[in-house]
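**Student:** Attaching a predicted model along with its sequence, questions to come.
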Amino acid sequence: MLDSMVERVFLGWDRPFLAKTVAWLLERRGELPGMMVVVPTAQSGRRLREALAEAAGAVMSPQVVTPGSFLQFGDAVAATDWSERVAWVEVLESIGDWSEFGALFPEPPGEERNWAGGLAQEMLRLRHSLQENGLMMANAAWKLRDTVEAERWQALARLEELVEKKLQSWGEKSRSRILAEGLSMPGGISRIVLAGVAEMPPLVERAWLAWEKRVTALIGAPENEAAGFSPIGRALESWTERRQPWPDGSVQVVADPRQQAVEALRVVGEMGTPSNEVALGSADTEVGEELAHAFTREGWPTFHPAAIGVTGGLTHWFRIWSAWLGDPTLAAMSNLLALPETGVLVSGKRAQKAKTLAELRDRWMVARTDDLRRRIAAETFRTDADKVAAEELLAAAEGLENWRASFLRENFAGSMERMLGVLARCGPKTQETSAAMAQWLADAVPLMEKVRRGATFWIELMLSGIPSPVPLPPAGRVLDVQGWLELFHEPGRHLVLCGMNDGKVPARGGGEPWLSEAGRDRLGLIKDSDRAARDAFLYHSMLEARKDGGRVDVICGKNGAGGESLLPSRLLLAAGRDELPGRVKLLFKEVEPPEAGLRRETDWKWQPRTVEPPKRLNVTSLGDYLACPFRYYLKHAVKMQCSETGRAEWNARDFGNVTHEVLERWGRDTEARDFEKPEAIHDWLSAELNRVVAEWFGKRSPLAVRIQTEALRQRFLWLSRVQAANRIDGWEVVDVERKVELPVGGASIVAKIDRIDRHRESGRLRVLDYKTGKVDSVDKAHRKKLTSGTTLASHLSRECPAVYLGEDKGKTAEFLWHNLQLPLYAAALVKRGDPMPAPCYFTLRSTEADVAIHEWSGFEPADLEAAEACAEWVAGRIAAGIFWPPAEKVTYDDYSILAAGRTLEEMVRH
């Protein structure tokens, strides 16, 4: 009697299913207002509504839903997923003795961070699976009582019972329990029409069969195929045993998702199919994204509804804010300042503060607001603007910490409400998301009053409870990249089907860890075999619909986006004995990698911004120009430099800076610099080192830095012995960190000399530069001897002033300058009337033998003049804006990433 209310209507497969469905519905347009049309997916529903509007204009549209929506009609009274998740977490964390659940957890859980949250998510997914057939875990345990899984499911049922009691104590009822009591059918409808629904939850299927009103199943097959469908139109397993037709267009096997997109574009282009006649889709989401990119690039604006969206906006902001609540490091603050929403919380100038923070983290290794506050108080800033920027950054950090403190106090909901009100001012999109979050907050407040949890817990729960925004099609799109189930509802006569690989078609379940295929069968849930029957029918129907005047091209890949090996869909191998060898030969042929035979060409080139050449040239930067003028431009004009903001130990620059700072303070102490005893010198340096480290880190220096500090202390011990002997030999420190300036053309060369010594008897001078890293002898660190076989970089020549004739072991030799630092120090002293000093390095390396003073013996006035001439030449080229070409080879390259494996000359637009 009940079955008589269900009818099957076979629409045939001589045309695509959507066109026939629209025609059938329009023949009954008077019934449409009271009709509910069920389609496989939301996207196929959108396609149906569009087709109805195109065919009939302002016709009254029926209500269009998916099978899964019938499981949610009772959600108005059901506990939300997020509240049920809280119940699971509460129950799991309350269990002290896990012995009762030994069959489920041989080892008690709880070792990992947030273990209860992760396990609660798994339990929710399992309950959702059971809801397909209106089962609770207790029902499943009874059905599986005589299987090897019996004890495990009994333990799950006991856990579920505790969760249900917890929900009941909150005045809530789970959706699982509501569905177990019976499925409620929606009111206000007179007829349900199943439009191409080849798979349905068993609970919903039973409800449709039992409904006292009319249920019509529209099937995209001829009536002579009736034996292949259930009374309500579900494809039966007999479809998996049938031979499948071979596409009348082509079947291609290519390397990877990108190649699939290229091949699909080629096929459509060669056939000249209009966009409104193309049915384009993929059973593989990754291939679908490549299809959308490829067609859009070629002038076919394309929409991929299933594209994986990038989490952004306020949702992403709160994930970063949650990290700040957990640990308010300056690294977390840096991430916050990278997001536009933070601007309203830091009184504007967000980008400037982000830049300042990056610079100070790199320069000072500050990790927290206290570190920042201490360093700002102790620092002597170069300009007032730098000081103001640092103080504004500190104020922003303190403001964010105040917000954090309010979140961590008892009234989380009040703090969250205030913050949402502030963030809503960021713009319309943020305001919309903020309103949704405020509504969630209002719904959650009653639960918050019953469950005591921290702010990060509630924020994470809120983010899981706010639905992701639905992707919107771009303006002017001409194609949609459909998924597998949606393709059945695409009317185009030219079907291009990608991603035809096993595991995609037929589809396999998601690998549910709690439910085996045998268990799903026993519980009456949807199985892989059910999906295989569904997909076999859909594939067969889509090919049959395009036999007359249409075309089908099928593309599958050898590898996935991650390089994993793939097999062709078994549907492509469903053939008779005579056809099978040919299909196997085609589908399993060798495929060349996508880059085989290709010649690399640059699609684009870098275009550095144009800036004025610097007017004040640091003496050490001249060596960068001599090495490579273009890299000099990037570093010193554009200020493009890498940073190490998150380092936990001193890098080479930090180590050198700390060394110089201690030695500068020692050199400025006129009493200490005259010490002649190594012990006194070392005691002074050691105490000052402690003060400098405290200025950097306060009382909490990282372990790695403490180790580095002791290594530096050892070097200072060796230095103290060398310095004491140097003092006894008559050398006196007369100046440290002497600022000098050499005018050259329209610019100035500026420098600070680490140290100047004078011999108290002879009056000789030495200019010294401290070096903590590896260096050659002083002369080799500044110039290179050229031979007849030496090849110069393209920006240099034998005639330029960087090359000069000097003396080597009593013979004339040709030299190339690559560093002008110490010679120009000497030139600066000579210009002020001092006798020419000897250039020296004071090396402080990791062994005692490498801590010594090294002098450039034989440094002559001719060398000094040559260095000045070279500096004039370099300064003139910089002033003229000559920064090209880049050197092909450099000793160390900070900009190799820009070359992408090639040369900078190839990758930069000049």
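**Tutor:** Looks like it arrived, so ask away.
**Student:** okay, CA-based contacts and neighbour counts for the rest of this
**Tutor:** Will do.
**Student:** which stretches of the stretch 501-650 of the chain form strands?
**Tutor:** In the stretch 501-650 of the chain, the strands defined using DSSP state E, counting those that start in this stretch lie at 551-557, 616-618.
**Student:** What residues of the longest one count as buried?
**Tutor:** Neighbour counts using 16 or more other Cα atoms under 10 Å place 551-557 of strand 551-557 among the buried residues.
**Student:** helices or strands next to it in the packing?
**Tutor:** The helices and strands touching strand 551-557, judged by 3 or more Cα pairs under 8 Å, 6 or more residues apart in numbering; DSSP states H and E, are strand 250-254, helix 257-271, strand 494-498.
**Student:** Could you pull out the buried residues of the first one?
**Tutor:** Think strand 250-254. Result for strand 250-254 [16+ other Cα under 10 Å]: buried residues 251-254.
**Student:** Second structure follows, compare the two:
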Amino acid sequence: MTPERIFTGWDEPVTEQIRRRLIPEEPKGPVDLGRLLIVVPTRKAERRLRETLARYCARYSTALLSPHIVTPAYFIRTEQDAAESVAGTMAELAAWCEVLQKADLKDYPGLFPAAVAVQDSSWALRMADMLQQLRGKLVEGELSLNLVWEKHSAELNEAPRWKDLAHLETLYLQRLKQQGLEDSFESMRRRSLCVSAPEGVDRVVLAAIPDPAPLALRCLSALAEQLPIVVLVHAPASLADAFDAWGRPLTEYWSHAPIDIPEPEKNILLAGAPEAQAKAALRCLADGADRFKAGDAAIGVPDAALVPFLQAELEEQGLMAFDPAGQSLSDHPIAQFVEALASWYREESYAAFRSLLRHPDVLRYLCAQTRSSARVLLEELDVFQQQYLPASRETMRRHLQSEKRLVALDKAFGLVEIWLDDIDRNPVGEALTSILKQLYEDRRLNPLQPADKDFIDAAMSLNRRLKEFGTAQLEESGLGKAHALHLLVRCLHDERFYPDPFAGDIDLEGWLELAWNDAPFMILAGMNEGIVPDTRPSDIFLPNSLKKQLNLRHDDDRYARDVFLLAGLIESRRRNGRTVLLAGKTSASGDPLKPSRLLFHCSDDELPRRARRLFSDPPERKENYAPTISFKLDVRPPDQAPADVKRLRVTQFHDYLMCPFRFYLKHVLGMSDLSDLKVEMDDMEFGTMLHYALEKMGCDADMKVCREPEKLGAFLDVQLDAWVKGRYGSRPPLAVRIQVEAARQRLYAAAQVQAELVEEGWELVHQERRIEGSMCGMKITGTIDRIDRHVETGAWRILDYKTSDKAAHPSAKHWGAPADDDGRTYNRLLVGDKEKRWLDLQLPLYGIFCPDLPPDQVEFGYFNLPKAVSDTGITLWTPFEPEWMQSVRACAEGVIRDIQKRRYWPPAGRMIYDDYGSLFHAKIPECVKVDEFMAFMEGAP
């Protein structure tokens, strides 16, 4: 029976036009639509149609007996008959993995012309996923891999490949059959041959579905033999020749059909990056506020990459955005926990452990079990990683067993190790269920709370997947537990959950949903080529030409569909609404974008103007969000913290001279940047390692007078290895091993210099000499790396080891150009006829606090151990004028007095190396509560 086509016109949105066809007049009594089966394109369209029908009947205070409203998937859904054993995703992928791992790939040269590097479960899982995606595309056209080979082998350009694919599919289907399971795609094809309508239905309405898949049309064709079918087309009857019998737009007409955009100079907009598009969309909403109410507007988002930018911009303006596409289950904490646990089980790496421990639910659980706070646990994690740079579960366990300070972390690590043992001992599904119960057993849920409702939905989706572990026969497939967990995570990425919308939300709907949105004001963002029209990327198995050959939906079909849909969106709002089309110039990553070719379906006269406009620069070349300070930092010390400095190390003078405020953050508040992302020794640790070896040399009576570089080098070698083993164990990370070899080269060069110094008559008298004294009531401490004395002349040298990349001169480190006037004069001095500023006081202060050394016989210098070992050697600060020492003392006293008076303001400007740069995204005075801090400073004793 041929379906009856009815053209509804397109001067109103789809839902309103369909409502008129179903309830054409004012209802005088109950409306009975219960004998209708209405097929709509999507679940969201189903919801919108139900709402429209219910609202209309409620307007007339009449009852509605709702029709059956379904999507095309209704006829072939695999859950329709619970008695049948249709395989789930896990079972299917597991069966494929078994087939692929057991296959001799040499028997399939068409599919695998080159040898596969490793035919393991990881490769098999990737290949299985690819093959199932291919089969999913084929089933839409009533095909399988075998049917493509059987029906089209003579026409295929790559016949050997398809022959191999067909043979592997046969083995896969046989494996499922042995397990008593039916492939889901085969089930769909079988069901399409025996379609029936629900009991009591006497008519079918195909409502505005512009591109039903061939498999869906087979179902509808079978249904047409049983019941009358009406096809509602959202277009005027004058365009009847532009559609086929099922209401699909014909390519030959729509690929050239004009799209009449009213006031194109006003309704076609160009913006730059996604954030600029979001701002442009919000400006459009504001411009239309005098004509349209908040609930009358909708934003279409064909490009899903724009959604977060639009949500952020709407939220900034106090508007809530609702994404009807829902959220991927992988974005929910419960799925993220499973993914983190799977990574920990598979990798047993520190990075995986860190991610798992930092998961909010895991952190809460571990804090409760270890009776510690999140601050303590995370701080111990940072300290542990900074100290040991652990790479694996084994190295973590070894270091924690010998580390007595990190009690909470040690207990937490033990608890997380138990989870891995549970997975090893038990079936994966059972182990995961048990672990999840431990983690969430004390969580109380209120379904009326949005977050709890989302948790319930996510947990139910996860539970369904966990139940599949019982039927997927993963052990028999040869898929190890690590890859079984990976398979679960991959399946969770396919799951979605749908938060409930709130009143006043602005919908952000995808392209195929927009026809069913009846908002009179429609803004379409992301009108770019590749998005609209929907052009699929090239497929290695199914290029566009082969899709046409196999009668699958292809790019030309989607092009015709999208032209028709855009025309419908515009025409349905021409009289009482507005449609704005917004194209972007660049993607979020900066890649250039082309405007959609649909925007060029205009008259020949209009085409040049439109092209010039759309290919020109947007009004704003770049529009980023300005940095905003949502709250200012109160940087006063906590009540329990000491507010005043009682002692200073010699090296701390440098910090104050560079920036008083940063000195305060570092040495008064004790703020330091701890990160557990470190992969190698930092500069300080690298220097400490070299200092350790050199100190051991200075403590050895034989070595410090040794004149043989080779012997000295061998000694330093041993000390270096001892330090590394004590710190990182016998198997340090690769990055550390590389650094150790670099240090070894520097120490060999240092051994050569040390032997030469001994030959010249220099004696290493002190190493790591502690100094202590007082200045202006402040206790001063420090450690001098080495003090040498010449055995003949009696001259002295105070030397500091420098392990930076480049050799340094003491004057360059201690002096700098004068800075802007900050009210401090004690840091200024004249060097010849040039004014300089003290940046550091380290070496001369060492001299001041070594009264046992004759001042007129002391030289200051660096023992440089740079990356370029040819530059290794002593660099002396000569001449060092005696009057400079008075300037040093005056500067040190000035620093001390300022610290005692709490003078930590104003801060220095930008610094090349700023430990606190991440705290201050704008100027420091804009980021802190200055008045409160000034009051703190004025309260100095």
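**Tutor:** Cool, the structure landed. Keep in mind the model is a prediction, meaning the values are calculated, not measured.
**Student:** Which one of the strands of the stretch 501-650 of structure 1 lies nearest to residue 654 of structure 1?
**Tutor:** For residue 654 of structure 1, the closest of the strands of the stretch 501-650 of structure 1 is strand 616-618, at 19.0 Å, according to Cα to Cα.
**Student:** who's in contact with the helix or strand hosting residue 390 of structure 1?
**Tutor:** Using DSSP states H and E, the element containing residue 390 of structure 1 is helix 384-408. Contacts with helix 384-408 of structure 1, where a contact means Cα atoms under 8 Å, 6 or more residues apart in numbering, come from 324-325, 328, 333, 345-347, 353, 356-357, 369, 372-373, 376, 381, 412, 415-416, 454-455.
**Student:** What helices and strands are in contact with the next helix or strand after that helix?
**Tutor:** With elements assigned by DSSP H and E, the helix or strand that comes after helix 384-408 of structure 1 is helix 412-423. Applying 3+ Cα pairs under 8 Å, 6+ apart, we find helix 412-423 of structure 1 packed against helix 384-408, helix 428-450.
**Student:** Could you dump these into CSV and include distance to residue 480 of structure 1 and mean neighbour count?
**Tutor:** Converted to CSV, those look like this (distance: least, Cα to Cα, whole Å; neighbours: other Cα atoms under 10 Å):
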stretch, distance to residue 480 of structure 1, mean neighbour count
helix 384-408, 44, 17
helix 428-450, 25, 15
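**Student:** Could you provide these in CSV, with additional columns for distance to residue 196 of structure 1?
**Tutor:** Formatted as CSV, these follow (distance: least, Cα to Cα, whole Å):
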stretch, distance to residue 196 of structure 1
helix 384-408, 51
helix 428-450, 34
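**Student:** quick one, which of those helices is nearest to residue 188 of structure 1?
**Tutor:** That would be helix 428-450 among those, by Cα to Cα, at 28.4 Å.
**Student:** Quick check: whichever helix or strand comes after that closest one compared with structure 2, mean distance?
**Tutor:** Note on helix 428-450 of structure 1: by DSSP H and E, the next helix or strand toward the C-terminus is helix 455-465. For helix 455-465 of structure 1, the mean deviation from structure 2 after alignment is 1.7 Å (mean Cα distance after the TM-score superposition for structure 1).
**Student:** hmm, who's touching helix 455-465 of structure 1?
**Tutor:** 81-82, 315, 318-319, 322, 325-326, 407-408, 412, 437, 440-441.
**Student:** After it, which helix or strand is next? Please name it.
**Tutor:** strand 479-482.
**Student:** For that following strand, grab the matching residue range in structure 2.
**Tutor:** Using TM-score structural alignment, strand 479-482 of structure 1 corresponds to residues 506-509 of structure 2.
**Student:** Average separation of the matching stretch from the aligned part of structure 1, please.
**Tutor:** Averaged out, stretch 506-509 of structure 2 is 1.7 Å away (mean Cα distance after the TM-score superposition for structure 1).
**Student:** The contacts of helix 455-465 of structure 1 into TSV, with extra columns for distance to residue 748 of structure 1?
**Tutor:** Below are the contacts of helix 455-465 of structure 1 laid out as TSV (distance: Cα to Cα, whole Å):
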residue	distance to residue 748 of structure 1
81	69
82	66
315	51
318	50
319	49
322	50
325	49
326	50
407	54
408	55
412	58
437	58
440	63
441	62
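**Student:** Now flag whichever of those is closest to residue 851 of structure 1.
**Tutor:** For those, the nearest to residue 851 of structure 1 is residue 326 (45.9 Å; Cα to Cα).
**Student:** Translate the closest one into the numbering of structure 2.
**Tutor:** Match for residue 326 of structure 1 (TM-score structural alignment): residue 346.
**Student:** Check for me that that match belongs to a helix.
**Tutor:** Yes - Residue 346 of structure 2: assigned to a helix according to DSSP: H, G, I helix; E, B strand; the rest coil.
**Student:** Identify the residue spatially nearest to it, adjacent ones excluded.
**Tutor:** Distance criterion Cα to Cα, 6 or more residues apart in numbering; nearest residue to residue 346 of structure 2, sequence neighbours excluded, is residue 482 at 5.0 Å.
**Student:** just checking, residue 548 of structure 1 touches residue 14?
**Tutor:** Yes - using Cα atoms under 8 Å, residue 548 of structure 1 is in contact with residue 14, at 7.3 Å.
**Student:** So those two - more neighbours on which side?
**Tutor:** residue 14 (18 against 10; other Cα atoms under 10 Å).
**Student:** Against residue 420 of structure 2, how distant is the alignment partner in structure 2 of the more buried one?
**Tutor:** Aligning on TM-score structural alignment places residue 14 of structure 1 opposite residue 11 in structure 2. Look at residue 11 of structure 2 and residue 420 of structure 2: by Cα to Cα, to the nearest Å, they are 62 Å apart.
**Student:** Before I go, just wanted to say thanks for your time.
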